[in-house]
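A.B. asks: Below is the structure, and that's it, no one-letter string:
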């Protein structure tokens, strides 16, 4: 592939995932990622701040989907229904093509403490996006915080189930199921 070909960001992400899988995250350099993608190091840094960001690209778009999903629910929706709207909005972006990449990404993140910390930061930003969208709907505290946290927890549970080897269910179905389980669990707390 020539340097002029389109999809540089995608090519870099694919090359990085392949190298991280083959050699390990810590053992892979930005130069190697760029070379594998048929690009330059300079091109890499036009698309990503560092090699860690290859694994977390799209976080802002995901947070925006959560916020839009909450905002797009009917005005009389409960906080749980608004969070379900957020999960539904996100589910549309979690396609079969994304699944293969997510399955490849998960063990890389799980094997590296710095990446696990980055994953927690991503989670906090997703919670904040839902919380702010709920607050904009005049959901009061602590309901806005609890609903946002439960929404993000349902997202995490659904995501982990979705990437499991052998899973054949759609992300949206898993997200609804996880949110229903959390709703039942909170009711059981008394």
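C.D. replies: In hand now; what should we look at? Treat the numbers as computed from the prediction; the structure is a model and nothing was measured. Numbering: from 1, shown residues only.

A.B. asks: C-alpha from now on. contacts and neighbour counts both.
C.D. replies: OK.

A.B. asks: and residue 30, what does it touch?
C.D. replies: Listed by C-alpha atoms under 8 Å, 6 or more residues apart in numbering, the contact set of residue 30 reads 41, 44, 50, 51.

A.B. asks: how would you label residue 86: helix, strand or coil?
C.D. replies: helix (DSSP: H, G, I helix; E, B strand; the rest coil).

A.B. asks: quick check, nearest of the contacts of residue 30 to residue 115?
C.D. replies: Distances from the contacts of residue 30 to residue 115 were compared by C-alpha to C-alpha; the smallest belongs to residue 51, at 10.6 Å.

A.B. asks: count of residues packed around that closest one?
C.D. replies: When neighbours are defined as other C-alpha atoms under 10 Å, residue 51 has 19 of them.

A.B. asks: Then the one 5 residues further on?
C.D. replies: Residues within reach of residue 56, counting by other C-alpha under 10 Å, total 16.

A.B. asks: Please list all residues in contact with it.
C.D. replies: 119, 122.

A.B. asks: For it, what is the enclosing helix or strand?
C.D. replies: Counting by DSSP states H and E, there is no helix or strand that carries residue 56.

A.B. asks: Okay, it and residue 6: tell me how far apart.
C.D. replies: 21 Å (C-alpha to C-alpha, to the nearest Å).

A.B. asks: The contacts of residue 30, buried ones only, as a PyMOL selection?
C.D. replies: Here is the PyMOL command that selects only those of the contacts of residue 30 that count as buried (16 or more other C-alpha atoms under 10 Å):
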select buried, resi 44+51
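
A.B. asks: So which of the contacts of residue 30 belong to helices?
C.D. replies: Filtering those for membership in helices, criterion DSSP state H, returns 41, 44, 51.

A.B. asks: put this beside the first:
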């Protein structure tokens, strides 16, 4: 095995998805993932704490993208305009070339209760990043939390639509559409 090769995290994810798809999540070990990627188990643990985290790589970067985009909007922007900016900024990693991998990850997550629980934690972390950035802009806590929750739901809805079979639309468009639908729905709550 080589000492260093580029794209280690991607290679580990590809190896994990290949193994999970063939044998199921529970029957695959970290050692097998590392071996399939042509790496050592030690290298695996330099990048991920366990095999579950391979599926959730990038969460920290996504949280940072959300927060930075909210911080960067003009002071005159409403909380929902700031959230829309965050969703637009977060769309960059969701290009068409990543759609198939996202579908594979989602299939593995959907089939395992522990992974669905971890996905909920990811959602809460992303929502908290948005709420924190909104509060830093001076948005009061209840409004910041509500705007962030709506943004998180728009993100999740847009993602689900993006990976639907036959979908050709871009993630950014789907997330914005979901946000607009949710904002319109809140107006009907009276």
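C.D. replies: All right, it came through fine. Remember, predicted model here, so these are calculated numbers, not experimental data.

A.B. asks: Just the TM-score for the two chains, thanks.
C.D. replies: Remark: TM-score between the superposed chains equals 0.97 [TM-score structural alignment, normalised by the length of the first structure]; 190 aligned residues with a C-alpha RMSD of 1.1 Å.

A.B. asks: Turn the ones in helices among the contacts of residue 30 of the first structure into CSV, columns for distance to residue 105 of the first structure.
C.D. replies: Below are these laid out as CSV (distance: C-alpha to C-alpha, whole Å):
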residue, distance to residue 105 of the first structure
41, 22
44, 19
51, 13
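
A.B. asks: Between the two ends of stretch 159-173 of the first structure, how far is it?
C.D. replies: For stretch 159-173 of the first structure, the end-to-end distance is 11 Å (C-alpha to C-alpha).

A.B. asks: Helices of the first structure, residue ranges please.
C.D. replies: 8-23, 30-37, 41-47, 51-54, 59-71, 79-91, 96-110, 113-136, 143-163, 171-188.

A.B. asks: closest to residue 23 of the first structure among the ones in helices among the contacts of residue 30 of the first structure?
C.D. replies: residue 51 (13.9 Å).

A.B. asks: Identify the residue nearest the geometric centre of the second structure.
C.D. replies: For the second structure, the residue nearest the mean C-alpha position is residue 59 (5.7 Å; C-alpha atoms, centre = their mean).

A.B. asks: Could you report the separation of that one from residue 176 of the second structure?
C.D. replies: Taken as C-alpha to C-alpha, the span from residue 59 of the second structure to residue 176 of the second structure is 20 Å.

A.B. asks: again with residue 70 of the second structure
C.D. replies: For residue 70 of the second structure, the distance to residue 176 of the second structure - C-alpha to C-alpha - is 15 Å.

A.B. asks: Which one's more surrounded, those two?
C.D. replies: More crowded of residue 70 of the second structure and residue 176, by other C-alpha under 10 Å: residue 70, with 30 against 21.

A.B. asks: got the contact list for the more buried one?
C.D. replies: Contacts of residue 70 of the second structure by C-alpha under 8 Å, 6+ apart are 82, 83, 85, 86, 130, 133, 134.

A.B. asks: how about 10 Å then?
C.D. replies: Contact analysis of residue 70 of the second structure by C-alpha atoms under 10 Å, 6 or more residues apart in numbering lists 64, 77, 79-87, 89, 129-134, 136-137.

A.B. asks: Mean per-residue distance, stretch 119-129 of the first structure versus the second structure.
C.D. replies: Stretch 119-129 of the first structure, aligned to the second structure and superposed, deviates on average by 0.6 Å (mean C-alpha distance after the TM-score superposition for the first structure).

A.B. asks: Name the residues of that stretch that come out as buried.
C.D. replies: Buried, per 16+ other C-alpha under 10 Å, within stretch 119-129 of the first structure: 119, 122, 123, 125, 126, 127, 128, 129.

A.B. asks: Show the contacting residues for the third one.
C.D. replies: Contacts for residue 123 of the first structure were tallied using C-alpha under 10 Å, 6+ apart; they are 59, 63, 117, 129, 149, 152, 153, 155, 156.

A.B. asks: same question, residue 54 of the second structure
C.D. replies: 9-10, 12-17, 30, 33, 44, 47-48, 105.

A.B. asks: No more questions from me, cheers.
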